[in-house]
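> heads up, no residue letters with this:
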């Protein structure tokens, strides 16, 4: 006998006594009961069921030869096997069967049986609850121990896909035989080899245990013996998670066993409340209650490890039962004073039958009152008549809960999550730390109070870890390890531009465009807005260069205007010279449009202004070069080109070349003009305030046209470089255009490869360098003669040198 489960019988007795003492329920009838044991055996289950229906000694189907008794309902059993075997017989006779064990209906389609009622919740509600519990504590690498039978395999088959779907893996699965034998040490080693790999995994600190009360007895024995056979090398201090049918129980020979390795275990127990008066009832239980209770004497002897002496034999003091022993002195594994979930279900089952029977009595009484016969003979009532009233029953028990059957004929309100606290004297206390609501009409709910949980001392009261590997901290993500299951992974650093702010992120998250990841990639930091300002060193340098070159150009223009009547100024078209100097001055000044924070006006004007002014400057150079060529070709006798010599040709070249560039810029500004924009991609830690060119194609057309004019000018000047030096600027133009073309040819790849505000700096440098090249190569020699060698700036000197 498992003495702990004797509380189930006492709960039955207690509820029957309460009902019989209650004048408001079954006032004209007495509720009695018969108790049979199945001995965890299929044959005995069928045998006891037949005895209960037909005969106390010999089972003869459909033949009643025992004393008169009216069987109205049966409560049982505690597990799936016994419950369904009883249902095989009871369903044939339409006798209500109220089972108080918690198991999954999927194990057998009991819903279709009209006689099958469940007082305890469906064990299938535990599956999502187990997932929620594991995810709450982030236990992703767990062991599993199951009873080696059909229910255990069903549990594994159902739970494993749910675990994998939620990123939880089974480290190993051990199986415990239901009724094993180990007559030899080798057989014991065989049984231990089925469970100890699960216990030996040091990373799997959480073990799920699915089985029944008998399975728990066997597991306790295997751990006890195995702990010494393995010389205590295997750490069995785990976080045990037990399903609803598992209970901490010890048989008589296990009385001396320690079970402190279950300290801190979390159990899904059938929901229960303290029933008023039950503990007082248990304190008054005495072994002299033997009439009608043949189990009590055996229970008392096994529980208190004593014996009742036969009055005809000599009295033996040692080991004798006095009858004054108290149940509250027993440790929890032998007997509990608090009503367990199974006992609470039995208590509610008895009341459900009583209320249904009471309702049936009232209904029958009303019917007979109408017919004129008020006498009710209980023998006229049949079990099948109770079904209608059971399905509609609803009552409040003494604990204050409203009890009724749902559409699946289930009454269970759910599971309590209890924390097992074991004391040095081998007693224990169950502390409710959570709840699983099984009411599917309102949605399943999971509640856990982590601060109330007491863990095993092995974990130093810290949250136990149960993972295949260490956490991936912020800044890293879980990277799948080749050749391993999903729960075993490596930690990879977040890629550039991404971050992870929590542990064990499956993937990193890209920072918003206006932010960038920190050095450790664990957060995002706001980018700062940058642009080429006047205050920074690069801006100051550009400003000084622009101002200096502008002043030099203005001085050269003033010098040329002052000496406008000298031969060297008059040579090669005086007006084109002034135009070129003015355009170079504007080129230097237009670089200021590129400095400072981009605005709508500056973005609109900068590229078009730069393109037109530079085209004017290059057109002037081209016109001067063509002027030199035409002038010398016109000196040949009979040349027809003489009519092209003059200002009209140079002005036409200047106007035409400049007008084409102006037309291109007008089309650009009219269709897709530049506008202020923010470049958030180029720089990692900065947002670059820039001018979006609008149409990059038009931008390169402007540059391309300017490059075409430069190449034409360079080509013409190159071929005219050997004309007489006195009147020839072709050499200087050739050098200036080589510089100009070199600068802008290098500009394109540099522009494309530079990022941020330095793109603007590259364009400013190209503007200043190319303009300075034209200014220096073309006008510096002339200024040298005008200012330092005025004696050479005479017409007769130039003519004599030419001759």
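Nice, thanks for sending it over. Computed from a predicted structure; not experimentally measured. Numbers count the residues shown, from 1 in each chain.
> C-alpha only now, for contacts and for neighbours.
OK.
> for residue 197, what are its contacts?
Applying CA atoms under 8 Å, 6 or more residues apart in numbering, we find residue 197 in contact with 172, 174.
> which SSE is it in?
Secondary structure assignment for residue 197, by DSSP states H and E: helix 185-200.
> swap in residue 415?
strand 414-422.
> list the helices and strands that strand packs on?
strand 266-270, strand 428-437 (3 or more CA pairs under 8 Å, 6 or more residues apart in numbering; DSSP states H and E).
> Which of the three states applies to residue 209?
strand (DSSP: H, G, I helix; E, B strand; the rest coil).
> Quick check: it vs residue 468, distance?
19 Å (CA to CA, to the nearest Å).
> What are the contacting residues of stretch 123-133?
Contacts for stretch 123-133 (CA under 8 Å, 6+ apart): 102-105, 159, 162-163, 166, 243-244, 268, 414-415, 436, 438, 446.
> Show me just the buried residues among these.
By neighbour count, with 16 or more other CA atoms under 10 Å, the contacts of stretch 123-133 hold 102-105, 159, 162-163, 243-244, 268, 414-415, 436, 438, 446 as buried.
> about what we covered before: just send the helices and strands packed on strand 414-422 back as a markdown table, with distance to residue 459 too.
As requested, the helices and strands packed on strand 414-422 are exported to a markdown table (distance: least, CA to CA, whole Å):
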| stretch | distance to residue 459 |
| --- | --- |
| strand 266-270 | 15 |
| strand 428-437 | 19 |
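> Please name whichever of those strands is nearest to residue 605.
Of all the helices and strands packed on strand 414-422, strand 428-437 sits nearest to residue 605, with 70.9 Å by CA to CA.
> ok, then the element right after the closest one?
Next helix or strand after strand 428-437 toward the C-terminus (DSSP H and E): strand 445-448.
> Which helix in the chain has the most residues?
Longest helix in the chain, counting residues (DSSP state H): helix 600-634.
> Which neighbouring elements make contact with that one?
Applying 3+ CA pairs under 8 Å, 6+ apart, we find helix 600-634 packed against helix 574-590, helix 647-671, strand 675-679, helix 696-719, helix 730-753.
> so how far is that helix from its chain's centroid?
On the basis of CA atoms, centre = their mean, to the nearest Å, helix 600-634 sits 64 Å off its chain's mean C-alpha point.
> And here is the other one:
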């Protein structure tokens, strides 16, 4: 079929050039060569003619089988007529005739003016449409020559004479049954300013007034139907769609607009297959295989119904019956497809956009009353009559091969596409085109300027015999009227307001398909009754067509590299983040006081957590601390009972009792860290911890200093040293060292004390309620002072470790301080790395461990001697070296 397209496009470019060139030479120029040409009607092409004051031209594709031509280029090919008459285009023709007769009978629209018509068949071929258009524009006396047509046009609308001569020409043509034909005809008629009103051309390109200034249409631009289909896909959550389109501007433009309209809505095309009319079998086979192999359950088809018929046959052969089809207006209402056996198997539930249907009152009666006896010169009706009733009319070619008609035949009982007026779609577009032309003529012939310019009516008014196409074109642009059906009609440039029907193919009880109206489209507004749709699955459930299932709440979309955006994985949200909508592209973090639930779908308040006395860890630490208090008390009782023995007296009993008291306080202060933190507990635990340990370390430091002083005083000249370390000085030293810590704690807790605060920086549903250090400096001074005393005590004890004594307490202090320092050095990294309440547990453990270290290292050897080796608890043994 590629040669059809060439023949349709090449002549248009050539003819437009010729028209422009010849018009440029002058309208009345004699350089145009006279060409003798047979009349259009006698060349074998039939037409329907009715004279009138104003004649409107019509072009329709009535016959669909073109004649066989011998292009041997040795002689002019004969123009044989096309064959195989179609019933539906014949209905379009009589819609035009009916509208014209209705207008002629009207007393308000064009009163006193009779409209005629010259209607030709274009056979669906562009060059036939060109020939017919030239005949219409040039007058009934010229046909196949462009030069003759222009000559007649110049004579008919010559500016020099101001009078029309020759046969009657048409100032306006209703035709261009395809976008391709409309483009060619508009370019041909443009230089002549002859308006062309198409009833089916839908290409958006025809809206360009710079290229097609004389073009109008009663068919909406394809942009609107593609946008409607895109809205359907988005509203029904179809994100994975296959497409089969015609390999021409109609199909390729539709795919481009569909992708633009769905961009950002997550809709992807799984595949795009193209169909060519000249290679339809192989292309349809390839498209059927693509549909079968694809996971897309929704298929958009944007092509002519004959291509769809072949595609459905290929799908039927492969038993592909579970696809949901989206139909363009080119095939959504095709009666041929609805009745085809393959359609009922593979195309149930088709959802499509269709040209808006509307009733034409009286039209069905008009059709059924048609009869060759009333219209003896109507060759179209005569051939249709013979085809329907299978009889031959008098004086017809079929009279020799068919039985003669009885004369009783009537269309009253005939039911076919011609007589079916239940859904008038293209027929109504033709009807509107006629009324638009009539209203333009009415504006032109009503002399709208005569009242404003009295006395000049002759220069501003037109009469039917002097109408020029340019005048009709100008008034056609301003048409604005109410149709007999009560709808407002006007042209916005070349276009009319977009109005479509949404239709659904539904199976009847007998298994056949019927067309059901389920919604409307007005411009960009889409209204659909979803509950009335019967889907391809046979149920009321909307089919699912996705590359990946939509991500559930609690997950987010993660695109796959190198794949379309609608093919993705669903990753669960991380802790502390949620997604509470389906198909969320990302997870939202919860506020600091909240945390994600287990499903990651909602933020819930975080639960306060702290080290309590009821849990295992708290019970264990409490038990160990209480046991330490008990052991310390037991040692205190032993020392108190044996206070007069040399062992107790030799080790400075007063400082030993004070040390035991401070160790008991250290064990007890650990209990303050367990339980729910409060304002006072936070203050008290830090103060108790700091003061208790300073008191303990101070006692050890004074003890060590006394030991060193005692041995130094034994040297000659050092007798006076001991008077600086008497009992009063020892107590004073301990009080002095402890008072410094008390002062630090008072200042710290007065200015910036620790406060109970949830640790929101730690992730998790449970947040630890801890004592937050408002002043790090104060806490650092408390710990630093304890560390200073501990290091000093360790240094002094290390210096006194080898003093000559049978029981050297300095050795015990050295070991105890080593353990003490080791525990608190290890405490720092353990505390920092421990989460939540376990950091508190680490601090308690450090307190208890260091307290046990001091208790056992210093007092265990003494208790062993006191209780188990009383023979060593003598002054002689202790003084021995």
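Okay, I see it. Model, not experiment: these values are computed from the prediction.
> The longest helix of the first structure: average distance to aligned residues in the second structure?
With mean CA distance after the TM-score superposition for the first structure, helix 600-634 of the first structure departs from the second structure by a mean of 2.9 Å once superposed.
> relative to helix 730-753, how tilted is that helix?
Relative orientation of helix 600-634 of the first structure and helix 730-753, computed by axes from the mean of the first three to the mean of the last three CA atoms, to 10 degrees: 150 degrees.
> Tell me, how many residues neighbour the closest residue to residue 332 of the second structure other than its chain neighbours?
Leaving aside its chain neighbours, residue 332 of the second structure sits nearest to residue 352 (5.4 Å; criterion: CA to CA, 6 or more residues apart in numbering). Per other CA atoms under 10 Å, the neighbour tally for residue 352 of the second structure reads 28.
> hang on, the earlier thing: and the longest helix of the first structure, what's buried?
For helix 600-634 of the first structure, by 16+ other CA under 10 Å, it's 602-632, 634.
> just stretch 611-629 of the second structure next, same as before
In stretch 611-629 of the second structure, counting by 16+ other CA under 10 Å, buried: 611-613, 618, 621-622, 624-626, 628-629.
> Ends of stretch 487-507 of the second structure, what's the gap?
End-to-end for stretch 487-507 of the second structure, by CA to CA: 33 Å.
> Now do the buried residues in that stretch.
489-491, 493-507.
> now stretch 360-368 of the second structure
360, 363-364, 367.
> would you turn those into JSON lines with secondary structure and distance to residue 598 of the second structure?
JSON lines is the format used below for these (DSSP: H, G, I helix; E, B strand; the rest coil; distance: CA to CA, whole Å):
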{"residue": "360", "secondary structure": "coil", "distance to residue 598 of the second structure": "64"}
{"residue": "363", "secondary structure": "helix", "distance to residue 598 of the second structure": "69"}
{"residue": "364", "secondary structure": "helix", "distance to residue 598 of the second structure": "68"}
{"residue": "367", "secondary structure": "helix", "distance to residue 598 of the second structure": "72"}
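> Most widely separated two among these?
360 and 367 (11.5 Å).
> need the contact list for residue 202 of the second structure.
178-179, 219-222.
> Which helix or which strand is home to the equivalent of it over in the first structure?
Alignment note (TM-score structural alignment): residue 202 of the second structure maps to residue 103 of the first structure. For residue 103 of the first structure, there is no host helix or strand (DSSP H and E).
> What residues sit buried inside the host helix or strand of residue 298 of the first structure?
Element membership for residue 298 of the first structure, per DSSP H and E: helix 295-304. Neighbour counts over helix 295-304 of the first structure (16+ other CA under 10 Å) mark 296-297, 299-304 as buried.
> Now the element after it, going C-ward?
helix 341-371.
> and that next one, how far out from the chain's middle?
51 Å.
> Compare it with the second structure and give me the mean distance after superposition.
Looks like 3.6 Å for helix 341-371 of the first structure (mean CA distance after the TM-score superposition for the first structure).
> so what does that helix touch, helix or strand wise?
So helix 341-371 of the first structure, by 3+ CA pairs under 8 Å, 6+ apart, packs with helix 6-20, strand 74-75, strand 266-270, helix 386-391.
> The most centrally placed residue in the second structure sits in which helix or strand?
The centroid of the second structure falls nearest to residue 265 when counting by CA atoms, centre = their mean (2.0 Å). Following DSSP H and E, there is no helix or strand that holds residue 265 of the second structure.
> wait, isn't it in contact with residue 236?
No - using CA atoms under 8 Å, residue 265 of the second structure makes no contact with residue 236, being 11.7 Å away.
> ok so, going back, between the strand holding residue 415 of the first structure and helix 341-371, how many degrees?
Going by the same axes, to 10 degrees, strand 414-422 of the first structure makes 150 degrees with helix 341-371.
> tell me the angle strand 414-422 of the first structure makes with strand 266-270.
130 degrees.
> quick one, what contacts residue 773 of the second structure?
Under the criterion of CA under 8 Å, 6+ apart, the contact list for residue 773 of the second structure reads 753-755, 779.
> Give me the aligned partner of residue 842 of the second structure over in the first structure.
Using TM-score structural alignment, residue 842 of the second structure lines up with residue 762 in the first structure.
> How much space separates its match from residue 456 of the first structure?
With distances taken as CA to CA, residue 762 of the first structure is found 69 Å from residue 456 of the first structure.
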